[in-house]
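1. I'd like to go over a predicted model; first the sequence, then the structure.
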Amino acid sequence: MPTMDVSGAVWAVTLVVLVAILLADLLIVGRRPHEPTTRESTLWVGLYVGLALLFGVGVWIFSGAEFAGQFYAGWLTEYSLSVDNLFVFVIIMSRFAVPRHLQQEVLLIGIILALLMRGAFIAAGSALISQFAWVFYIFGAFLIYTAISFARQGQHVGGDFSENMAIRWVRRAVPFSSDFNGVKLRTVDDAGRKLFTPMLIVLIAIGTTDLIFALDSIPAIFGVTKSPYLVFTANVFALMGLRQLYFLLGHLLDRLVYLNLGLAVVLGFIGVKLVLEALADNNVPFINGGEHVAWAPHIEIWLSLTIIIGTLLIATVASLIKSARDKRSELEQPKVDAIH
């Protein structure tokens, strides 16, 4: 798989532009925290998706179709994983009864944490890959394991959320108030005691969720491109607009009942692809005597992109069809009961 050569100047310009967009988003939320309307959310999501598509066109113009295909495949995979991440965010918001007008700020914090964690994993992953080709065996095996986990979840989209060790320890170790105080972590009760607010627990839950999804997403993107620049930009564009997408989809999130199965197929495919590439470039002594495996095929990026788009499209359409049928069945059931 070829890698894209990117100059320091291009990296600098890209970082400045992306940081400016994120800061603009941050300032908008900070100055006017609110629950976005459907129209507002649609416009923002459309803007960010359009920017990602235009960025891919720019990669095509300056670096060729191969790298543009890698970017689009990576962006679609990461975007799908990020949408799955939203399901867990919905569960967390509901579990801890976060007021709707505060959810936008919480989501923005969650997205910033995700960017920081993924940035760290990208740097670590790039360093490992450049030094050790056998890392692809580990990445591939991890993705196949993750795909099996998604498949086992079936229609339980986004899995479930249970309080982890960090949250349980914090609950025992520090005193908490029962009410939120905006997005502040500390408050003072009527008796003058300084207490932590439930927001601390929410942010710990969001942060640990981001960490888990970062562990899934980075091997997945390295399965479609080895270029750190494309890995980074695909992740940033996949996280942009998630805050607005959360409010746009709203109750529609639970209609994507087959998203986990679609992601299972995508991650399983990428995992197998990584293992095949590791075999083709093999230098591990106890595999084929340390020699390249001649029969291991190279999967072209156009085929990868086709499988990713096709799988996600089928999963989405099948989900909407099933949800519509289930809704009709629910509406018809009272009529049947009334007849009997």
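-> It's in.
2. Going by C-alpha atoms from here, please, whenever you check contacts or count neighbours.
-> OK.
3. can you tell me which residues contact the closest residue to residue 133 other than its chain neighbours?
-> Leaving aside its sequence neighbours, residue 133 sits nearest to residue 278 (Cα to Cα, 6 or more residues apart in numbering; 6.8 Å). Neighbouring residues of residue 278 by Cα atoms under 8 Å, 6 or more residues apart in numbering: 133, 134, 136, 137.
4. Relative to residue 274, how far out is the second one?
-> Spelled out, that is residue 134. 10 Å (Cα to Cα, to the nearest Å).
5. Contacts only, for residue 153.
-> Neighbours of residue 153 in contact, by Cα under 8 Å, 6+ apart: 159, 260.
6. Next one: it relative to residue 260, how far apart?
-> Counting by Cα to Cα - residue 153 and residue 260 are separated by 7 Å.
7. now, which of the contacts of residue 278 sits nearest residue 240?
-> residue 136 (27.8 Å; Cα to Cα).
8. All the helices of the chain, residue numbers only.
-> 8-31, 38-63, 65-95, 100-131, 135-153, 165-173, 199-222, 228-239, 242-249, 259-280, 301-339 (DSSP state H).
9. let's bring in a second model and compare:
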Amino acid sequence: MTALHTFLTTPFLGTSTWLWLVFMAIVIGLLVLDLGVLHRQDREIEMRESLLLYSGYFSVGVLFGAWVWFELGAQSALEFYTGFLVEQSLSMDNVFVMAMIFGFFAIPRRYQHRVLFWGILGVVFLRAIMIGVGATLVQNFEWVLYIFGAFLLFTGVKMALSKEDSHLDLANNPVLKFVRRHMRVTDQIHGSHFFVRLTPPGHSKALRYATPLFLALVLIELADLVFAVDSVPAIFAITQDPFIVYTSNIFAILGLRSLYFALSALMHRFVYLKYALAMVLIFIGCKIFYHGMVGKVPALLSLGVTFGLLLGGVVVSLVKTRGDKATVEAKLQHLPPEKSDDEQKEKDPQLRV
């Protein structure tokens, strides 16, 4: 009993091990509930269900923040809520990228949740590595924070001044080309499978092929890695506690993935959110230099400013686009239309299962 107590109370990255175990148990429980109970069968998720799922994930995140307040104090809880809010906001652009990826591969909507779900597992590991490296750098080289601050300032200004983003050229993506060169790939959708065994002409033995679902998963993981370059420095500018950084990131991503099916149909309404996000990045970047030259910005003030800027961006966007006839399909008109499974089969007539 003493050995177990010692293990549970031993600090891991500055926080007691039992707190990390509770967090991981909650995340695993949510993922099992999501895939094992709520979505055992592949089906299209409607907007209402997407909003309900997000409400559930968001509520769990808020309750976790309250538990952090009870266990670690108000300062840690406010930093958690700020990071939770910032990460969700910065990842919203990722929703549009995911929609582009699904459109490019013509992934039917009923299979998209499966790709997003397994993508979460990759996010859990990738963010752990990036945050672990970031925490090590900050602890050993405090001046790295100023690099983060300068990077956030540059990113914020660039985002505010940039025009409408150009469409991504997924066909010429180097990672996609690498996968196609080194793996057998079929353009045909085979249900919810990431890999299938097919017998090509002239062969008597079935070979393993990757499906478009696997290619979409690879690009979605790559997109998250790219977006993490902004979000990880942003959260480290708010707090250097690895526990708060990691937990706020993961809870935010869990909620955003569940909200994808609603957001992908509403992204055209948030046209001014980009400027609010730019101001948030500039504020967080300035906060680092203010802390070094003057003093620490109160966590409650930081949370209030962040929330106020983002809320303002959402409200202005909704007001300005009210009655707008534009649709997501118009914004994504460069993408091929979604094909049925029967149409997909015509792509690989030379292969047989």
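-> Sure thing, it's come through. The structure displayed is predicted, hence computed values, not measured ones.
10. sorry, back to before: between residue 134 and residue 274 of the first structure, which is the more surrounded one?
-> Remark: of residue 134 of the first structure and residue 274, residue 274 carries more neighbours, 28 against 17, as counted by other Cα atoms under 10 Å.
11. Tell me the counterpart of that one in the second structure.
-> Under the alignment by TM-score structural alignment, residue 274 of the first structure pairs with residue 288 in the second structure.
12. can you count the residues close to the nearest residue to that match once chain neighbours are set aside?
-> Distances taken as Cα to Cα, 6+ apart put residue 149 closest to residue 288 of the second structure, at 5.8 Å, once the chain neighbours are dropped. Summarising burial for residue 149 of the second structure: neighbours were counted as other Cα under 10 Å, giving 24.
13. Need the counterpart of residue 149 of the second structure in the first structure.
-> Aligned by TM-score structural alignment, residue 149 of the second structure pairs with residue 140 of the first structure.
14. so what's that match up against?
-> 219, 223, 270, 271, 272, 273, 274, 275.
15. Over in the first structure, tell me which residue corresponds to residue 245 of the second structure.
-> With TM-score structural alignment as the criterion, residue 245 of the second structure matches residue 231.
16. again with residue 125 of the second structure
-> Match for residue 125 of the second structure (TM-score structural alignment): residue 116.
17. on that earlier part again, please identify which of the helices of the first structure is closest to residue 180 of the first structure.
-> Among those, helix 199-222 sits nearest to residue 180 of the first structure (Cα to Cα), with 6.6 Å.
18. Give the aligned range of that closest one in the second structure.
-> Counting by TM-score structural alignment, helix 199-222 of the first structure sits on residues 213-236 of the second structure.
19. Can you tell me what residue 48 of the first structure aligns to in the second structure?
-> By TM-score structural alignment, residue 48 of the first structure lines up with residue 57.
20. Could you double-check that its match sits in contact with residue 255?
-> Yes: using Cα atoms under 8 Å, residue 57 of the second structure is in contact with residue 255, at 5.1 Å.
21. follow-up on the earlier one: please dump the helices of the first structure into TSV; it should also carry distance to residue 184 of the first structure for every row.
-> As requested, the helices of the first structure are exported to TSV (distance: least, Cα to Cα, whole Å):
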stretch	distance to residue 184 of the first structure
helix 8-31	13
helix 38-63	25
helix 65-95	16
helix 100-131	11
helix 135-153	35
helix 165-173	17
helix 199-222	7
helix 228-239	24
helix 242-249	19
helix 259-280	34
helix 301-339	38
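22. so which of those helices gets nearest residue 159 of the first structure?
-> Nearest of the helices of the first structure (Cα to Cα): helix 135-153, 6.3 Å.
23. distance from the closest one to the second structure after superposition?
-> Mean deviation of helix 135-153 of the first structure from its aligned counterpart in the second structure after superposition (mean Cα distance after the TM-score superposition for the first structure): 2.0 Å.
24. Show me what residue 316 of the first structure aligns to in the second structure.
-> So residue 316 of the first structure corresponds to residue 314, using TM-score structural alignment.
25. ok, its match touching residue 270?
-> Yes: at 6.3 Å, residue 314 of the second structure counts as touching residue 270 under the criterion of Cα under 8 Å.
26. Check the burial of the closest residue to residue 290 of the second structure other than its chain neighbours by counting its neighbours.
-> Closest residue in space to residue 290 of the second structure, ignoring its immediate chain neighbours: residue 296 at 7.3 Å, by Cα to Cα, 6+ apart. Using other Cα under 10 Å, residue 296 of the second structure has 12 neighbouring residues.
27. how near is the residue nearest to the spatial centre of the first structure to residue 274 of the first structure?
-> Closest to where the C-alpha atoms of the first structure average out (Cα atoms, centre = their mean) is residue 82, at 2.2 Å. Using Cα to Cα, residue 82 of the first structure is found at 21 Å from residue 274 of the first structure.
28. right, and residue 273 of the first structure touches residue 301 too?
-> No: using Cα under 8 Å, residue 273 of the first structure is not in contact with residue 301; the gap is 10.7 Å.
29. need the contact list for the aligned residue in the second structure for residue 83 of the first structure.
-> When the second structure is aligned by TM-score structural alignment, residue 83 of the first structure is paired with residue 92. Neighbouring residues of residue 92 of the second structure by Cα under 8 Å, 6+ apart: residue 256.
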